[in-house]
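K.L.:
Please find the sequence and the predicted model below.
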Amino acid sequence: MNIGNNCGRHFQSYFKAKRGYCTDLTKARFHALFNFFSMSFVPGQELKKDKHVCHLENSIPDDKLLPEVGPIHLPTSERVLKRFYASEGKCALWLFPFHCIQFNDSLKGNAISDDHLNDSPDLSSESDGDLMQRIIRATPRPQYLRNIAKSFIKNVIEQKMLNGKYLALHWRYNHGDWLFHCERTLKHKKSPVCDAVLETIDKPKMIAAEIVEFFNARPELEGIYIAAPLEERPLIDAIKSSIGETVPIFIGDSLMTHMLSMYPNCKWMKDNFHDIFSSLEQEICSLSDTFLYSAGSSWSRNIMMERHAQNIPNEKSWENVGLFFKALKKLHPESK
């Protein structure tokens, strides 16, 4: 890869967004990235843990400037970033800057036009939102992932439809990840969203009925792709039972089978299966006609930002937490 050649096979600086990088998962991601670019740590400067402290040579800033838990949130300020990541190194690696700089401004206003997109940006005057949209448009998922997604849509989804228009549903409400934040929030303040989810999350038939009603209200849609963890099987089964056999429903099993059939002997794909498959499902959701996205999910939000930057109408994307409120209203019809 050109990056490896241009950087002399090593990064000279590492920009940290949080404190620790010594977990087995993080080390595996370093290894995968270095293999991809044919690079490595400078000999003797490998990532290591000493006396319970994670250490990486030539990494900035000092841990004292970073939050004890989670990533730091930085403003969209060139001055602040230059001071925070002051380095003279030729090549730097920004370490997992997830949530480090929020891209929420990319959702404000209109999508950047194709004509404007092809112009060279004037960084002194262009808005943060437009610049963020440029970045989103310039960083699509890897080509091989896009090829798998297009092949799955053409050879699996469209084979069971006339017009190929499908609803993508991302469902990420569980008692672990999502509701953990709710349970913590409710200790300090009221949250109507959390109350609605907590009271209806264990009623998959009611939620499925709302999803089916949403689908049936859009006659142009012919099928559903559901991106959800395995523990959501009761909801998936309830949707299938409620919607009937005439509407095709696709889940991760069929997508995984198709992916592995296209790359049956790819060790790298198998070693990095979780991240690859997650990105592949994002691509399937992004290419859908209509997207029902999960509230509070960065996974869903990334797709929303991508669809907005591609000028997909807002009415083609809906936050699915509203379905909980509809179910709650039917559960308590006496409430106003």
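P.N.:
That came through, no problem. Residues are numbered from 1 along each chain as shown.
K.L.:
alpha carbons only for contacts and neighbour counts from here, please
P.N.:
Noted.
K.L.:
Count the residues that sit near the closest residue to S300 other than its chain neighbours.
P.N.:
Spatial nearest neighbour of S300, chain neighbours left out: Y293 (5.6 Å); criterion: C-alpha to C-alpha, 6 or more residues apart in numbering. Counted with other C-alpha atoms under 10 Å, the neighbours of Y293 add up to 24.
K.L.:
Does E306 touch R137 like I think?
P.N.:
Yes: counting by C-alpha atoms under 8 Å, E306 does reach R137; the two are 7.3 Å apart.
K.L.:
more neighbours, the two?
P.N.:
With neighbours defined as other C-alpha under 10 Å, E306 and R137 compare such that E306 has more, 22 against 16.
K.L.:
so how far is N35 from the more buried one?
P.N.:
Here the distance between E306 and N35 works out to 28 Å (C-alpha to C-alpha, to the nearest Å).
K.L.:
which residues touch the most centrally placed residue in the chain?
P.N.:
Nearest to the centroid of the C-alpha atoms of the chain, with distances taken as C-alpha atoms, centre = their mean, sits W299, at 2.6 Å. Contacts for W299 (C-alpha atoms under 8 Å, 6 or more residues apart in numbering) come out as Q282.
K.L.:
Next up, a structure to set beside the first:
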Amino acid sequence: MTFRATLRSPYLYKSLMCATGICLIALHCYRDARTSSQISKRGHRLRYEGTSARCDINWNPLKIAITEYEDHQVRGPKNGKVFVRNYKKYGTIPRRPKFLFPLLHFGPNNQLIGLRESIFVAIRLNRTIVLPTFLKHRTDKQIKNNNSPLISPNHRIDLVKLCEFVSCVTVGEFRDICNYEIDGIIPLRKLSVARLRNLEKRIRMRIVPKNPDAYRKKFISSVGRHSRLHRFVSEEIVPRFKSQKRCVIYALPYKGLRASDRAMILHDKVMTKLMAENPLTDEENTLLSIIDHTQAPRYVMSIAREYIRRYFEDENFIAVHWRYNRKDFISRSCVINPQILRIPYFCRRMSFRHFCNKDPITAKVCSTAKKFTALDFVYRIVEKKSYLKVRGTDVRHVYIASPKTERSFISDVSKMLRDKQGLAVLSSLHLEKFLSSNYKSCDFLVKTHLQDILSTIEMEVCRSATMFLRSIRSSWSENVAINRLISRNESWDRSNDSTIFAV
């Protein structure tokens, strides 16, 4: 019954609600005079130093010190304890719990997939999950402006909902409990001493022992001696990864769990029909529950709803994600991030193959995307609009999410849709202007994390569309599609969601 022992632990939820009255998400914010219980019931409005206006976003916060997650400076135990409490006096956490700390990597949405996999593994191993650090996308311009590539998990997921579902602790508590020392590693990819040293800087804990040659003794399984991803099924988790070591990191997860393949492609029409004859297993149902409890923060959903109400007038609309920017997805050129990995790991590999040539399907996707014109784009949307009209759903609005570098292309598409089809078209540029003008008193949103939070809000906008056209080989599109699948809004035509083009 280890599964039930791990689920629904009230530890973090109760303990963080009983913590000090310092508000959650600001690096510099004023003390709120109300009690934490009042705050947790109604949310509260944050006011930031240096601004006279209030940040008009209602939060339902957990008490997490922002410096635990967004301070990228390397600190040792003596001067690095930014959020230390006597954890034993809170909640019903076991006397000597075991922890699993996911070290996420790749892009933001790959990190989210990795987190969900990590929670699944933590449940199977009866370990408390450590709320991980998140990284911004390597192309995020605000990394250079603000000198920090890190972002708090409060901007990615609803932590209250997650920590009502599974037992979890903050990274600050984890550091304190473990005395800034990692004693176990579950490696899913090849981990060299150099790579582990870089991860040490990121989490401010010791991973590599004083004798570097002994670091493999911390490995809990035999994987990690090869460069390829180690994949496993749920039945392998306990025999492979079970250990008496208390403070364990789950290193660089992304689609290691084979069950996730089935759960993450349920949005495909053919697969949906297949599942009617071949129901989901317990493992896949658990994964879908994890997805349901790792949705976007409430304030992100609130902003997305306000945007839809104001500009789509709560009417039906088609959402499209165009991922294929030539400077990132198609080229995957090396971008140096001096704060985390002086030179990105894949850039140091002399055998690195161009992303578009790594497999036949991806090569075909890149080839099709390069040849896909604005007119092709328009035809695809008109085709879907006609399909919906035949079924009694009239669509007058379109939203197009895209990277910044593709906005000229999207502008051409938008002009053709407006002039030739009479559709009202909004895009990422419009949403960015909406955020900058309506939430300019929220420094964390406009000055610090605009590009990152913009992407999360866009995902919520696309999730709420009547129909969604996604990009193949995009984890952004993949996450939107799976979030639409588990949503309960029957007005969305999820069964006919499709890709922007076929390959």
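P.N.:
Okay, I see it. Since the structure is predicted, the reported quantities are computational estimates derived from the model, not experimental observations.
K.L.:
Tell me the residue in structure 2 aligned with the residue nearest to the centre of structure 1.
P.N.:
The equivalent of W299 of structure 1 in structure 2 is W476 (alignment by TM-score structural alignment).
K.L.:
Am I right that its match is in a helix?
P.N.:
Yes: under DSSP: H, G, I helix; E, B strand; the rest coil, W476 of structure 2 falls within a helix.
K.L.:
Show me the helices in the stretch 1-150 of structure 1, by range?
P.N.:
2-6, 24-37, 78-84, 114-118, 128-138, 143-152 (DSSP state H, counting those that start in this stretch).
K.L.:
State the distance from the corresponding residue of structure 2 for N104 of structure 1 to K255 of structure 2.
P.N.:
The alignment partner of N104 of structure 1 in structure 2, by TM-score structural alignment, is D261. Per C-alpha to C-alpha, D261 of structure 2 is found 7 Å from K255 of structure 2.
K.L.:
who's more crowded, those two?
P.N.:
K255 (19 against 12).
K.L.:
Please tell me how far the nearest residue to the more buried one once chain neighbours are set aside sits from Y13 of structure 2.
P.N.:
Leaving aside its chain neighbours, K255 of structure 2 sits nearest to G114 (6.7 Å; criterion: C-alpha to C-alpha, 6+ apart). Applying C-alpha to C-alpha, the value for G114 of structure 2 to Y13 of structure 2 is 23 Å.
K.L.:
likewise D282 of structure 2?
P.N.:
To Y13 of structure 2, D282 of structure 2 is 26 Å away according to C-alpha to C-alpha.
K.L.:
L274 of structure 2 now?
P.N.:
Using C-alpha to C-alpha, L274 of structure 2 is found at 39 Å from Y13 of structure 2.
K.L.:
The two: who's more crowded?
P.N.:
Comparing L274 of structure 2 with Y13 by neighbour count (other C-alpha under 10 Å), the higher total belongs to Y13, at 25 against 12.
K.L.:
Hmm, the more buried one is touching V160, no?
P.N.:
Yes: between Y13 of structure 2 and V160 there is a contact under C-alpha under 8 Å: 6.5 Å.
K.L.:
show me where the stretch 51-200 of structure 1 has strands.
P.N.:
With strands called from DSSP state E, counting those that start in this stretch, the stretch 51-200 of structure 1 shows them at 53-55, 59-60, 92-95, 166-170.
K.L.:
As TSV, those with distance to Y225 of structure 1 and mean neighbour count would be great.
P.N.:
Formatted as TSV, these follow (distance: least, C-alpha to C-alpha, whole Å; neighbours: other C-alpha atoms under 10 Å):
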stretch	distance to Y225 of structure 1	mean neighbour count
strand 53-55	41	15
strand 59-60	42	18
strand 92-95	33	15
strand 166-170	5	25
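K.L.:
Put together JSON lines for the ones you listed, with distance to L331 of structure 1 on each row.
P.N.:
Output for the strands of the stretch 51-200 of structure 1, formatted as JSON lines (distance: least, C-alpha to C-alpha, whole Å):
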{"stretch": "strand 53-55", "distance to L331 of structure 1": "51"}
{"stretch": "strand 59-60", "distance to L331 of structure 1": "53"}
{"stretch": "strand 92-95", "distance to L331 of structure 1": "47"}
{"stretch": "strand 166-170", "distance to L331 of structure 1": "23"}
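K.L.:
The residue lying closest to P149 of structure 2 once chain neighbours are set aside: neighbour count?
P.N.:
Using C-alpha to C-alpha, 6+ apart and skipping the chain neighbours, the partner closest in space to P149 of structure 2 is I143 (5.1 Å). A count of neighbours around I143 of structure 2, defined by other C-alpha under 10 Å, yields 21.
K.L.:
How about N496 of structure 2?
P.N.:
For N496 of structure 2, the count of nearby residues is 17 (other C-alpha under 10 Å).
K.L.:
where does it sit relative to R116 of structure 2, distance-wise?
P.N.:
26 Å.
K.L.:
show me where the stretch 351-500 of structure 2 has helices.
P.N.:
Applying DSSP H, counting those that start in this stretch to the stretch 351-500 of structure 2 gives helices spanning 360-371, 374-390, 407-421, 428-438, 443, 450-463, 475-486.
K.L.:
Identify the residues contacting R473 of structure 2.
P.N.:
Neighbouring residues of R473 of structure 2 by C-alpha under 8 Å, 6+ apart: 362, 365.
K.L.:
State the distance from it to S464 of structure 2.
P.N.:
21 Å.
K.L.:
Over to M264 of structure 2?
P.N.:
M264 of structure 2 sits 18 Å away from S464 of structure 2, going by C-alpha to C-alpha.
K.L.:
Looking at those two, which is more packed in?
P.N.:
S464 (25 against 22).
K.L.:
Quick one: map that one onto structure 1.
P.N.:
Under TM-score structural alignment, S464 of structure 2 pairs with L287 in structure 1.
K.L.:
For the residue sitting furthest away from the middle of structure 2, give its distance to L16 of structure 2.
P.N.:
Outermost residue of structure 2 with respect to the C-alpha centroid, by C-alpha atoms, centre = their mean, is K420; its distance is 37.2 Å. Applying C-alpha to C-alpha, the value for K420 of structure 2 to L16 of structure 2 is 55 Å.
K.L.:
and what of N58 of structure 2?
P.N.:
To L16 of structure 2, N58 of structure 2 is 18 Å away according to C-alpha to C-alpha.
K.L.:
higher neighbour count, these two?
P.N.:
Using other C-alpha under 10 Å, the more surrounded residue of N58 of structure 2 and L16 is L16, with 20 against 14.
K.L.:
How many residues are close by the nearest residue to I101 of structure 1 once chain neighbours are set aside?
P.N.:
Closest residue in space to I101 of structure 1, ignoring its immediate chain neighbours: L74 at 5.4 Å, by C-alpha to C-alpha, 6+ apart. For L74 of structure 1, the count of nearby residues is 14 (other C-alpha under 10 Å).
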